[in-house]
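Undergrad: Structure of the sequence below:
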Amino acid sequence: MSTEVTARTVPPYNHFTQIGDPVLRVRAEEVPPERLDSHEINDIVDQMVKVLRHYDCVGVAAPQLGVPLRIIVMEFREGKRAQFTAEDYEQRKMSPLPLSVFINPKIEIITDAQHTHPEGCMSVRGFSGQVARYDRVRVTGIGMLGTPSELELVGWSARIAQHEMDHLNGIIYVDRMDVSSFTCINWPQINASGGRAVIAFDK
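TA: Next up, the predicted model:
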């Protein structure tokens, strides 16, 4: 691993890098076997979980914290149900996803069925777009914090996994979205405030 990459891995940021940061557009490197049980990797994973929960989001890929390594964290807590209408929750096939942490993950598409739904990203703060994703996937890798080495995911959980895997390959959801659907999710507040609304990049 290059000196530049090593220098960027300790410590990870405690905020989300934003589109435009070069780290989001490179293919993240695999974590070498000899580093899997290192304090460095454990610290990165711990920080990713803390950021995930601090921002109350559903997924984090290491590049989003400035770390160009192949690590993802996912979680969809039961409590997030209240953030969606019952219709959206059912239509988007949402369901709780326990904390799942993978190092060097791989993803396998196991159905041709796709669904298109609004998708956002903490690295494109304040916007969303319609993105088609496969309905069922299998994620394999080195599970951390009690995560099994293989998970089969359906619906919204499968979407989360595909979104985070894209980050590891330098892909952002705007590359896949229906461009005409790109939306500032705060537009009503912006109009109501006479343009004096602010998109916050911290919690």
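Undergrad: hey, let's count contacts and neighbours off CA atoms from now on
TA: OK.
Undergrad: in terms of contact, does Arg125 touch Gln18 like I think?
TA: Yes: with contacts counted by C-alpha atoms under 8 Å, Arg125 reaches Gln18, the gap being 7.5 Å.
Undergrad: please give me the structure for this one as well, since I'd like to look at both together:
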Amino acid sequence: MPMNDADAHVAAQIRAVLAAAEAGGGVAPIVEAGDPILRQTTRFFDGQVDDAELAQLAEVMRATMLAAPGVGLAGPQVGIGLSMFVAEDPGSLDPETAEVRQRSPMPLRVVLNAEYTPATSENVAFFEGCLSIPGYQAVVARPRSIELTGVDLNGTPIAEVVAGWSARIVAHETDHLDGIMYLDKAEMRSLSTNTSVAKFWNQPSTQQAASELGFTLPSSMLL
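TA: You can find the predicted model right below:
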């Protein structure tokens, strides 16, 4: 059965990105805020390309993410309207930061057709940024843990609870698949350049930033 026009368009986008990466040393250009594709709902993977091309796309997305550098990258961020993201986090080298933010290493994962729901009513708020909005960060409240569903590259179903900083990364990337960017959920009074974050707000917690910039943190962070 031939693909419909929408799926054929996604397949063409994938092949265009693979060609661009081949010409760019294995790295694809990152789409920045203002491009309409970042505000569109992606299509679930349903065989738009074969397994080899899909695996190649995963490799390109990981290489692009690491070169940026970043810890997550979604399909729309390389110009593809496909429900797919890659994520990989080395964790925090500072023990206090790792404890406060629950930031432990997350091995590489590739998730297709991702969706999530909160696994707890407890929210935590920290600065986060986005490769599609370079140079800025803002504080975003997200669930401390989420329930993630999807499939991996082999088509194996995923249904698991993801917690801590890994949950933040996964939620951020999954939001991209629905046309949502982190600034849509951010405390805009916290919006800061990367330089300002490093200069003023490099503490493990965001309590000082909230006090001095005048925004509210979730009650679970005020204990």
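Undergrad: Near Met1 of structure 1, how many other residues are there?
TA: The local packing of Met1 of structure 1 (other C-alpha atoms under 10 Å) involves 9 other residues.
Undergrad: Distance of it relative to Ala113 of structure 1?
TA: 38 Å (C-alpha to C-alpha, to the nearest Å).
Undergrad: any idea what Asn104 of structure 1 aligns with in structure 2?
TA: Per TM-score structural alignment, the equivalent position to Asn104 of structure 1 in structure 2 is Asn113.
Undergrad: Now do the SS call for that match.
TA: When states are read from DSSP: H, G, I helix; E, B strand; the rest coil, the local structure at Asn113 of structure 2 comes out as strand.
Undergrad: Phe127 of structure 2 now?
TA: Of the three states, Phe127 of structure 2 takes strand under three-state DSSP.
Undergrad: Once you drop chain neighbours, what's closest to it?
TA: The shortest distance from Phe127 of structure 2 to any non-neighbouring residue, by C-alpha to C-alpha, 6 or more residues apart in numbering, is to Val139 (4.0 Å).
Undergrad: okay, now the one you found: neighbour count?
TA: Using other C-alpha under 10 Å as the criterion, Val139 of structure 2 is surrounded by 26 other residues.
Undergrad: Quick one: map Pro47 of structure 1 onto structure 2.
TA: Rather than Pro, residue 47 of structure 1 is Gln. Matched to structure 2 by TM-score structural alignment, Gln47 of structure 1 sits across from Val60.
Undergrad: Could you do Ser149 of structure 1 as well?
TA: Taking TM-score structural alignment, Ser149 of structure 1 has Ile158 as its aligned residue in structure 2.
Undergrad: Can you tell me how far Thr97 of structure 2 is from Val71 of structure 2?
TA: Per C-alpha to C-alpha, Thr97 of structure 2 is found 17 Å from Val71 of structure 2.
Undergrad: quick one: which of those two has more around it?
TA: Each of Thr97 of structure 2 and Val71 has its neighbours counted (other C-alpha under 10 Å); Val71 has more, 22 against 17.
Undergrad: Under the alignment, what does the more buried one map to in structure 1?
TA: In structure 1, the residue paired with Val71 of structure 2 according to TM-score structural alignment is Val58.
Undergrad: same question, Arg43 of structure 2
TA: Aligned against structure 1 by TM-score structural alignment, Arg43 of structure 2 finds its counterpart in Glu29.
Undergrad: Can you give me the neighbour number for its match?
TA: A count of neighbours around Glu29 of structure 1, defined by other C-alpha under 10 Å, yields 16.
Undergrad: so who does it touch?
TA: For Glu29 of structure 1, the contact set (C-alpha atoms under 8 Å, 6 or more residues apart in numbering) comprises Pro68, Leu69, Arg70.
Undergrad: Give me the buried entries from those residues.
TA: Neighbour-count burial (16 or more other C-alpha atoms under 10 Å) applied to the contacts of Glu29 of structure 1 gives Pro68, Leu69, Arg70.
Undergrad: I believe the match of Gln47 of structure 1 is in a helix; please confirm or correct that.
TA: Yes: per three-state DSSP, Val60 of structure 2 lies within a helix segment.
Undergrad: ok, it touching Ala28?
TA: Yes: the pair Val60 of structure 2 / Ala28 is scored as a contact, 6.8 Å apart, by C-alpha under 8 Å.
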